[in-house]
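Asker: Turn this into a model:
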Amino acid sequence: MKRRTFITGTSVAAAWSALSLGGAQLASAATRDRALATTAARAVNTAGTTLEQVATPSGTGSYKRLTAGPGWPLVVRGELAAPGAGRDDRRTGLASFVQFSDLHLVDTESPVRFEFLAKYNDSAYRPQEALNARGVSALVERVNSLDGGPYTGMPFSMVMATGDNTDNHELAELDWYLTVMGGGRMAQSTGDPTRYEGVQNSGNSGFWNPEVAYADVYKAKGFPQIPGFLSAAGRPFDAPGLKTPWYTTVGNHDDSIEGSLPDFGLLNDLYTGGLKLEGCDDATAAQLMDSLRRDPAGAVLLLAKLLANGEAVRRVTPDERRHPFTLKEFAKAHLNPAVTGAGPFGHGFTSDMVGSGKLYYTFRISEKVVGISLDTTNQAGFADGSLGTAQLRWLEQQLKDHSGHWYDTNGNRVTGGSTDDVILVFSHHTSGSMGNLLPDPRNIFEKRHDGNELVALLQRYPNVVAWVNGHTHMNKITAHGHAVPERAFWEINTASHIDYPQHGRIIEIADNGDGTLSLFTTLIESSAPYTTDFGSTSDANLAALYRELSYNDPNGRVSALLGAGEDHNTELLITKPTR
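Answerer: So this is what the prediction gives:
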């Protein structure tokens, strides 16, 4: 759909948002069609995005198949600045890029995955996870197929992956992440390359056993039997890699066990060894879950006891590729020239950062837009994050260097800064998930700072227009600073690519020529077909199954993670920063 004369009808899109549930249920086809027509008229090109079409469930059974449904229209959000008439005709693009988040390249055969704890932690096991690398590769293919942003038409200057790039900070997972992003031949498999050695052929009724007719709890909910599924999931395939430069931000799953347990090396032998615990009784599982959260040493002792005496212990092929990496090793791997691909060299990391372990940096997104990537992980454990004092001070200096003016802690206006840029901040954690103030082992005496402190700091710098993050696996866009335009910014939180809806997000920044900026956020799905074939194990069908299986999440989280219409395809208005 090509851009036509601007139709003044933002109220139509607003009505759509009010009448939709997660952007998927229509109050009326007429309302939907008017909103989509308005959206198409304002865009340069909607093809290949959720402005055009969206995966939509069909069927009446408990297991839902997916098909192509109507797209989601643009929702204009004017909480922070009023939308001016005629702005489309004056629009000048400043930047266009893509966000990936929570890719979770996962080793499903790892001995240090405790899938049987899924009843206490729903991320411990997902029926689609063996297809994860193919699904992420299909998202890369989608980005490669697009000419640029749907509203500015600008080619993408970069892709930013905002953390949890790996699932359990294993070397194999890191290799898969770098290969999926940069391109190359890979297989999502460890241990014996000729056979699958995980819970999905264990015969345990609590997991989906796809290759056999065994009546597990998933098949009772309509999950299919797919002969050859596991061997196909682990076979090599060619990942195309991004054609666009890409950057990495770190997340808690990139630096800890299962994203929440501090790694002091106590489980290294289990990671690379030949025993995998695939289940235990409910009382012991609850005890282990509690120990993982509160008593890491006690958890190790309990695991050792279960591995020595438990009934559901499986012998697997030992593999040194499962060895956990440190954050310094994570950054160093990005400096390998073999993974540079579309660039830049290091993908945000430098040799100095490898030496210091300070994995935060500033980079240029476009001529007038600068990005700041933070490290919000806390290696004391637990999933949530925070910032140390040194990084907070570093961030404030970066904000000063790139701002024409700011406000001190007393509210006084200060003029300065060597450049006057539009600033975007990137992190893994959100403002609401930065409450982990435990001392970080990397600097045990350094004070930690929560999301409220970071919000307060960003609101002192008018050049900050957005904070882009992940972690929650949810689409959510929040306006900060309604009362004072110069103290306002948007927080853009995007869903994961391990759980449904498996979105990426295009973000475009445009100058409206009237004292405001528009941030257009457009969700994209992978290039995988919507329809699936239970009789096929082709690469395309495996990527399609990855999406469909995730939709049928037995934990009932789909609606919450999907978000509402105002969290999907939006135009976010904000006052343009001025010197």
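Asker: Going by C-alpha atoms from here, please, whenever you check contacts or count neighbours.
Answerer: OK.
Asker: what's near enough to touch the residue of the chain most remote from its centre?
Answerer: In the chain, residue 309 marks the outermost C-alpha relative to the chain mean, sitting 38.5 Å out by CA atoms, centre = their mean. For residue 309, the set of contacting residues under the criterion of CA atoms under 8 Å, 6 or more residues apart in numbering is empty.
Asker: same thing with residue 29?
Answerer: With contacts defined as CA under 8 Å, 6+ apart, residue 29 has no neighbours.
Asker: And for residue 124?
Answerer: 113-118.
Asker: ok, so what distance separates it from residue 207?
Answerer: From residue 124 over to residue 207 the distance is 11 Å, taken as CA to CA, to the nearest Å.
Asker: One more: residue 387?
Answerer: Taking CA to CA as the measure, residue 387 and residue 207 are separated by 38 Å.
Asker: can you check residue 491 too?
Answerer: Spatial separation of residue 491 from residue 207 under the definition CA to CA is 37 Å.
Asker: What's the local residue count around residue 409?
Answerer: Residues contacting residue 409 under the criterion other CA atoms under 10 Å number 10.
Asker: who has more neighbours, residue 387 and residue 207?
Answerer: Set residue 387 next to residue 207 and count neighbours by other CA under 10 Å: residue 387 wins out with 26 against 21.
Asker: Let's see this one next, to set against the first:
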Amino acid sequence: MQHNSAHLPSRRTFITGSALGLTALALAGCDRAQSPTPTPTTAPTPTLTSPTGAGTTLEARLVPGEKLDPTKPYRRLAADDGYALVVREDLCKGNPNRAGTRKALAAFGHITDTHILDPTSPAHTILGAFNTVAMDQMQRKLYYFRPQEALTVQVLDAMVRKLNAVKNGPVSGRPFDFYISTGDSSDNRGASEVNAFVDAMNGQKTSAFALPGRYSGLQSSGELPDALSRFIWQPVPPKSGSALWNNERGFPVVQHLLSSASKLITTDGSNVPWYSGFGNHDALVHDGVGMLGTPNESFHRALSTSDKIPLGLPPKIKFSDFMTKLNSSTATEAKALLESMPGNTVEASSLRRPMSKTEFMSAHVMNPGRHGPRGHGFTGENVRSGTAYYRFQLAPGIVGLMLDTTDTTGGGYGSLDAKQAAWLEKELNSISGIRYAANGTKVSTETKNQLAVIFSHHPSTTFSSKSLSVREKGDITSPESIQRFLGQYPNVILWVNGHLHKNVVWPRSSASGKHGFWEVSTASHIDFPQQARSVEVIDNRDGTLSIAGVMIDHSDAYQIDYSSPFTAAGLAAVSSELSMNAANSVGTRMDQNVELLLKKPF
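Answerer: You can find the predicted model right below:
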């Protein structure tokens, strides 16, 4: 791996010195040619252990280092000692001698919230920034913009390369069986974004830029109106500067960042099978919350393929009046409204158009890659029915169940509609010889038991009925209802998800019987710490299981040379540093490198 930089000293020196036919896929609107089908490859006081974890945060972790300018807050990237495993016995006590008897049942790499983003898309416009009254009241917080937004493909490629290099679960040594993404693969569901995600996972040359090699967006060095300049970090600022990022926060001038970021990159691609999930940013209108089939969607659809990046509201109109007009407009009126907004002219591209759920899944089915599986979990039936949930054999004796917790009626909340809830119940019943009825009665059948691992974009804490416009009996729309439902099945041992952009681990005790499961949410790839998590399911062969979760940084700590062109690997390291200085939520020690104990259900 090449970097245009030298190693940065440790922070310690600063501190202490099923296939679908081509015709059907074409009707689904997929832009890609079909690839050949590959051959699949096969809260007590914590205690600490320290297994070997080369390449993971058991060995070393990224942290803020020295200041770039002593008078300003921006810090360089640095490395510090790794974190040892925190052994959590919230659900059951562990045998101190279990390391001598254990056997790994499965190991995989979890990535989530990659938010692959075309930063030159007009659809990336920050409309909320034009609400100057609200922004002044909020002190113009940084929510609307990420300085590292042009570097998302480079981060994903670096992460896949790192997972490939780590190779094995760091606790058990079992080779990774697969990698899995739990949604928000794209940021604005643009075709170039979705295709770049699939390409990077498959090891194809790619870019999220609809027009690779050319950057023309909000981070260009031209003058911006005040409403935007207060938010946007420009790597080469205009003469007036960018008060918030460069002058106040001390962000560096990085001459070649945008030209380097816009180039096509040769990705490594997963060297094991990989699976994919569906998130609210993959489903909904701008910022992953807007409802489909609305004037807001019509506006952003027109915006995505337009030749203008809006820089302000139409003349003599208040933000509230603009939004009222937008939300009551026809498709023709929405386009006219866009034309009335001042902005910069850019080259339009149909590759920025938003993809539907069907097209998202079709892009996966059409690109199985070297290791598959075909569809990366999604099947022809998923494409035909428009459902994004599926079952797969995670490992011998373990079933994986990918859920679709997004709600196309809008909002960033999670839920399961009645149809999917019934499917989930049927699938769990088919692998559960022992379960509990809703009234707590134990139910035993002749069904062969298998362990179950649940995957979804949303964690249980975000489940809500707030965004459901149509409600049916059987919907699962609250944290308590989904936890209670899964708690009826002793063989459900783990729920893996994302969405929160931070590392969190929750023990979920069952109200039925004396069992429970662990819920594990992993940080995003776009916000610091930009980590993946290795997950290992281990049979301790003493009546308990261990779920080992270890965080993995995609890049090492490097002293970045801001004046030279960048390799793709160097840009990934830049993204870590920029995101660390923007906003971050690493999680506590109890949420990062963990060994999670639970009783073996059978």
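Asker: picking up where we left off before, which contacts among the contacts of residue 124 of structure 1 does structure 2 share?
Answerer: Checking the contacts of residue 124 of structure 1 against structure 2 (both residues aligned by TM-score structural alignment, their matches' CA atoms under 8 Å), the contacts still present are 115, 117-118.
Asker: Can you lay out these as TSV showing secondary structure and neighbour count?
Answerer: Shown next, in TSV, are these (DSSP: H, G, I helix; E, B strand; the rest coil; neighbours: other CA atoms under 10 Å):
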residue	secondary structure	neighbour count
115	helix	22
117	helix	20
118	coil	17
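Asker: any idea which of these is closest to residue 195 of structure 1?
Answerer: Nearest to residue 195 of structure 1 among these is residue 115, at 19.1 Å by CA to CA.
Asker: Map the closest one onto structure 2.
Answerer: When structure 2 is aligned by TM-score structural alignment, the residue opposite residue 115 of structure 1 is residue 126.
Asker: can you tell me how far the nearest residue to that match once chain neighbours are set aside sits from residue 326 of structure 2?
Answerer: With CA to CA, 6 or more residues apart in numbering as the measure, residue 144 is the residue that lies nearest to residue 126 of structure 2, at 6.6 Å, once sequence neighbours are left out. When distances are taken as CA to CA, residue 144 of structure 2 and residue 326 of structure 2 turn out to be 20 Å apart.
Asker: Same check on residue 349 of structure 2?
Answerer: Using CA to CA, one obtains 23 Å as the distance from residue 349 of structure 2 to residue 326 of structure 2.
Asker: in structure 2, which residue is closest to the centre?
Answerer: When CA atoms, centre = their mean is applied to structure 2, the residue found nearest the centroid is residue 113 (0.9 Å).
Asker: Which of the three states applies to it?
Answerer: Residue 113 of structure 2 falls in the coil class when you classify it by DSSP: H, G, I helix; E, B strand; the rest coil.
Asker: cool, and the one 5 residues further on?
Answerer: In three-state terms, and counting by three-state DSSP, residue 118 of structure 2 is coil.
Asker: Hmm, residue 194 and it touching each other?
Answerer: No - judged on CA atoms under 8 Å, residue 118 of structure 2 makes no contact with residue 194 at a distance of 10.1 Å.
Asker: Comparing the two, which residue is more hemmed in?
Answerer: Comparing residue 118 of structure 2 with residue 194 by other CA under 10 Å, the one with more neighbours is residue 118, at 33 against 28.
Asker: got the contact list for the more buried one?
Answerer: 124, 150, 190, 192-193, 208-210, 352.
Asker: what does residue 101 of structure 2 give?
Answerer: When the contact criterion is CA under 8 Å, 6+ apart, the partners of residue 101 of structure 2 are 540-542.
Asker: wait, is residue 482 of structure 2 part of a strand?
Answerer: No - read with three-state DSSP, residue 482 of structure 2 is helix and lies in no strand.
Asker: Return the residue of structure 1 aligned against it.
Answerer: Under the pairing rule here (TM-score structural alignment), the equivalent of residue 482 of structure 2 within structure 1 is residue 454.
Asker: What is the burial count for its match?
Answerer: If we define neighbours as other CA under 10 Å, then residue 454 of structure 1 has 17 of them.
Asker: With residue 394 of structure 2 instead?
Answerer: Other residues within reach of residue 394 of structure 2 by the criterion other CA under 10 Å amount to 19.
Asker: ok but it is inside a strand, no?
Answerer: Yes - under three-state DSSP, residue 394 of structure 2 falls within a strand.
Asker: isn't it right up against residue 373?
Answerer: No - under the criterion of CA under 8 Å, residue 394 of structure 2 makes no contact with residue 373, lying 12.0 Å away.
Asker: where do the strands sit along the stretch 251-400 of structure 2?
Answerer: Using DSSP state E, counting those that start in this stretch, the strands of the stretch 251-400 of structure 2 run over residues 274-276, 308-310, 343-345, 390-395, 398-402.
Asker: Let's have those strands in TSV, adding distance to residue 472 of structure 2.
Answerer: TSV is the format used below for the strands of the stretch 251-400 of structure 2 (distance: least, CA to CA, whole Å):
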stretch	distance to residue 472 of structure 2
strand 274-276	28
strand 308-310	40
strand 343-345	44
strand 390-395	22
strand 398-402	22
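Asker: Tell me the residue in structure 2 aligned with residue 413 of structure 1.
Answerer: Counting by TM-score structural alignment, the partner of residue 413 of structure 1 is residue 442.
Asker: I'd say its match and residue 433 touch.
Answerer: No - using CA under 8 Å, residue 442 of structure 2 is not in contact with residue 433, being 10.5 Å away.
Asker: In terms of neighbours, single out the busier of those two.
Answerer: Here residue 442 of structure 2 and residue 433 are compared on neighbour count by other CA under 10 Å; more neighbours surround residue 433, at 19 against 13.
Asker: nearest residue to that one other than its sequence neighbours?
Answerer: Here the nearest residue to residue 433 of structure 2 in space, its sequence neighbours aside, is residue 447; by CA to CA, 6+ apart that works out to 4.5 Å.
Asker: And the one you found, how far from residue 429 of structure 2?
Answerer: 8 Å.
Asker: do the same with residue 173 of structure 2
Answerer: Applying CA to CA, one obtains 32 Å for the distance of residue 173 of structure 2 from residue 429 of structure 2.
Asker: count of neighbours near residue 88 of structure 1?
Answerer: Residues near residue 88 of structure 1, counting by other CA under 10 Å, number 20.
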